[in-house]
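# sequence and predicted structure are below.
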Amino acid sequence: MKYKFSLPLLAIFTIAACAPSGTISAETNSASCDTQKKLEQSEAGLSQEIICIKNSKGKMHIFTTEMAKTSAEQAKGLMFRTELPADRAMLFPFNKPRMASFWMKNTVIPLDIIFVKSDGIIQNIAENTVPYDETPVLASAPVTAVLEIQGGLSAKLGIKAGDKIHASSFTPTAAPAK
């Protein structure tokens, strides 16, 4: 059986076929950033939470985030994984602020490593870190968490130092008085 398409209808199908099948991350307002939503464990057995980043233009980006809470989970991180979807992340929360240092040993994919201060503000970002590189990637000041997302995604989404992280288990505290 042959199908006959009109030119406008064919154009619509062509555009739909070329459009990305999913969004990089949902953009929404802060009222609909549900960091309290309960999620099941990840395939790696880690607890998961919703984390949102509000960029300087007011756009909210939502990530389903694996929580690397224990020292063993933090030591393994995203090592040996061959992909990290654009709407996924991993958070490394710390008990108290510290000078964080990460490396890419045994990490197959490039990552953006986002260093987060105690008030939830992004301190600095190491963009597109190089797979397998053992050179330390450092926070520029003490931080209470590190968030890893797909390499190059922070630039694509306009996420920069000074933007705010919203999460339920990583509850930002007021910055210490000087």
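Perfect, I can see it now. Please read all numbers here as calculations on a predicted model, not as lab measurements. Numbering: from 1, shown residues only.

# C-alpha from now on. contacts and neighbour counts both.
Noted.

# now the longest strand anywhere in the chain, how far from the centre of its chain.
Longest strand in the chain, counting residues (DSSP state E): strand 88-98. Remark: strand 88-98 is offset 12 Å from the chain centroid, using Cα atoms, centre = their mean, to the nearest Å.

# before we go on, here's another structure to hold up against the first:
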Amino acid sequence: MRLASLALFLAALLPLAGCATDGQAWVELNGQRFKVEVADDDAERNRGLMFRESLAEGTGMLFVHDAERPLAYWMKNTKIPLDIFYFDASRRLVSVSRGVPPCSLGDRCPPYPSAGPALYVLELNAGQANVLGTRTGDTITFGPGIPARGEP
């Protein structure tokens, strides 16, 4: 009888665990949670959001670099206007490039540099920085499973 009760209890908890993140990586910024794809190797970081026609609301891409340093992102072959958030090793916002337009100029697309050394970069649909009211120094929270690198 005890085993049956335990099984029913665990079965009841299973759907609740899936509701929190649906197995998807997530970050939270200024009280808003975003499901993210994680780009944590050179190939994934280089590909980024190239050639995508859209980015679903409430989603983004988190780039995890190997070391904290000044970074510059560009929009080569990116079809979606984005806000690009740069975070340091302490997960504090260094700078944000707002409303970065798509670029089809290949290697002639302009770079959008961080205002200081960064380790993590978050790309969200353009306009999110304004909606969130982000400011330099805001912190980002990572859900389970997101690799942490170079943190103090």
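Noted; the coordinates are in hand. These figures come from a predicted structure and were not determined experimentally.

# would you pull the TM-score for this pair?
Superposed pair, TM-score by TM-score structural alignment, normalised by the length of structure 2: 0.77. Supporting alignment: 126 aligned residues with a Cα RMSD of 1.8 Å.

# which residue range of structure 2 does the longest strand of structure 1 align onto?
Aligned using TM-score structural alignment, strand 88-98 of structure 1 spans residues 59-69 in structure 2.

# contact partners for the residue nearest the centre of structure 2?
Residue closest to the average C-alpha location in structure 2 (Cα atoms, centre = their mean): residue 62, at 2.9 Å. Residue 62 of structure 2 sits next to 36-39, 120-123 when contact means Cα atoms under 8 Å, 6 or more residues apart in numbering.

# would you confirm that residue 62 of structure 1 belongs to a helix?
No - according to DSSP: H, G, I helix; E, B strand; the rest coil, residue 62 of structure 1 belongs to no helix; its state is strand.

# how about it, what's its partner in structure 2?
Using TM-score structural alignment, residue 62 of structure 1 pairs with residue 33 in structure 2.

# quick check: closest non-adjacent residue to its match.
In space, and not counting its chain neighbours, residue 33 of structure 2 is closest to residue 27: 5.7 Å by Cα to Cα, 6 or more residues apart in numbering.

# can you pull out the strands in structure 1?
Using DSSP E, strands in structure 1 cover 27-28, 48-54, 60-67, 88-98, 101-102, 111-116, 122-129, 137-138, 143-150, 164-166.

# tell me what angle the longest one forms with strand 143-150.
Computed with axes from the mean of the first three to the mean of the last three Cα atoms, to 10 degrees, the direction of strand 88-98 of structure 1 lies at 160 degrees from that of strand 143-150.

# got the angle for strand 88-98 of structure 1 vs strand 111-116?
Going by the same axes, to 10 degrees, strand 88-98 of structure 1 makes 40 degrees with strand 111-116.

# and strand 88-98 of structure 1 against structure 2, how far off on average?
For strand 88-98 of structure 1, the mean distance to aligned residues of structure 2 following superposition is 0.8 Å (mean Cα distance after the TM-score superposition for structure 1).

# in space, what's closest to residue 21 of structure 2 - neighbours in sequence excluded?
Per Cα to Cα, 6+ apart, closest to residue 21 of structure 2 is residue 35, 7.9 Å.

# which residues touch the one you found?
Listed by Cα under 8 Å, 6+ apart, the contact set of residue 35 of structure 2 reads 21, 24-27, 58-60.

# same thing but at 6 Å, please
25-26, 59 (Cα atoms under 6 Å, 6 or more residues apart in numbering).

# including neighbour count and distance to residue 8 of structure 2, could these go into CSV?
Converted to CSV, the contacts of residue 35 of structure 2 look like this (neighbours: other Cα atoms under 10 Å; distance: Cα to Cα, whole Å):
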residue, neighbour count, distance to residue 8 of structure 2
25, 18, 28
26, 25, 29
59, 17, 34
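
# just the residues you listed now: which is nearest residue 139 of structure 2?
Proximity of the contacts of residue 35 of structure 2 to residue 139 of structure 2, judged by Cα to Cα, is greatest for residue 26, which lies at 14.2 Å.

# map the closest one onto structure 1.
Aligned partner of residue 26 of structure 2 by TM-score structural alignment: residue 50.

# right, I'll call it a day here.
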